[in-house]
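>>> When you get a sec, could you give me coordinates for this:
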Amino acid sequence: MYIHIGEDLNIRAKDVISILDKESANQSPLVKEFLKQQSERVINLSKNPYKSVIITYDKVYLSPIASGTLKKRSNQMSIHEF
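Reported below is the predicted structural model:
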């Protein structure tokens, strides 16, 4: 299944490693360092400040959609798979 993460982009749910809210990402020195090291793989989908960070196997997305909303979408998709 796919999850819509913003700007007409859908990603495969099974490719998602982590979805973090902006507050958690900004408070963690480890996440800050990770984002800094992965800067060439970061794709900003937000025209305004981003609300969540989505980490996949090959890219890191900065999404305008809140992490709670993305979680609900992923849960709805897993329910519909059955």
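>>> contacts, neighbours, all on C-alpha from now
Will do.
>>> And stretch 40-57, what's buried?
V42, N44, L45, S46, Y50, K51, S52, V53, I54, I55, T56 (16 or more other Cα atoms under 10 Å).
>>> got the residue ranges for the strands in the protein?
Assignment of strands within the chain using DSSP state E yields the ranges 2-6, 9-12, 16-21, 42-44, 52-56, 60-63.
>>> In terms of secondary structure, what does the second one contact?
What it means is strand 9-12. Where contact means 3 or more Cα pairs under 8 Å, 6 or more residues apart in numbering; DSSP states H and E, strand 9-12 is packed against strand 2-6.
>>> Second input sequence below; structure requested for side-by-side comparison:
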Amino acid sequence: MYIHIGEDLNIRAKDIISILDKESVNSSELVEEFIKYHENKLVNLSKNPFKSVVITSDKVYLSPIASGTLKKRSSQLSIQEF
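Below is the predicted model:
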């Protein structure tokens, strides 16, 4: 199943390693360092300040969609699969 994470981009749910909210990113030096380290893999989907960070094995996405909304979308996919 796929999850829409912003703009016209859908990614496979099983490829998502982590979804972080903006506050977690701004309050953690380790997450900020991780994002800076993976800057070459960073894809900014947000024209405004991002609301969440979606981490996959090959890219790091800055999403304009809130982490709670992305979580709900992934939960709905799980229900629909059964």
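>>> And the TM-score between them?
Structural agreement between the two chains, given as a TM-score (TM-score structural alignment, normalised by the length of the first structure), stands at 0.99; 82 aligned residues with a Cα RMSD of 0.4 Å.
>>> re the thing from before, which one of the strands of the first structure is the most hemmed in?
Per-stretch averages of neighbours, counted by mean count of other Cα atoms under 10 Å, single out strand 60-63 among those, with a mean of 23.
>>> How far does it sit from its chain's centre?
5 Å (Cα atoms, centre = their mean, to the nearest Å).
>>> after superposition, how close is it to the second structure?
The superposed strand 60-63 of the first structure is, by mean Cα distance after the TM-score superposition for the first structure, a mean 0.2 Å from where its aligned residues fall in the second structure.
>>> Can you tell me what sits against that strand?
For strand 60-63 of the first structure, contacts defined as Cα atoms under 8 Å, 6 or more residues apart in numbering pick out 5-6, 38, 41-46, 50-55.
>>> how does it look with 7 Å?
Around strand 60-63 of the first structure, the neighbours that count as contacts under Cα atoms under 7 Å, 6 or more residues apart in numbering are 5-6, 41-46, 50-55.
>>> any idea how far Q76 of the first structure is from I43 of the first structure?
Taking Cα to Cα, to the nearest Å as the measure, I43 of the first structure falls 25 Å from Q76 of the first structure.
>>> Could you point out the longest helix of the second structure?
Scanning the second structure for the helix with the most residues, using DSSP state H, yields helix 67-81.
>>> Please point out which parts of it sit buried.
Using 16+ other Cα under 10 Å as the burial criterion, the residues of helix 67-81 of the second structure that qualify are S67, L70, R73, S74.
>>> swap in stretch 25-43 of the second structure?
Residues of stretch 25-43 of the second structure classed as buried: V25, I35, L42 (neighbour count, 16+ other Cα under 10 Å).
>>> Which residue is the nearest non-sequential neighbour of the most centrally placed residue in the second structure?
What sits nearest the mean C-alpha location of the second structure, by Cα atoms, centre = their mean, is V54, with 1.7 Å. Distances taken as Cα to Cα, 6 or more residues apart in numbering place I19 nearest to V54 of the second structure, at 4.6 Å, with adjacent residues excluded.
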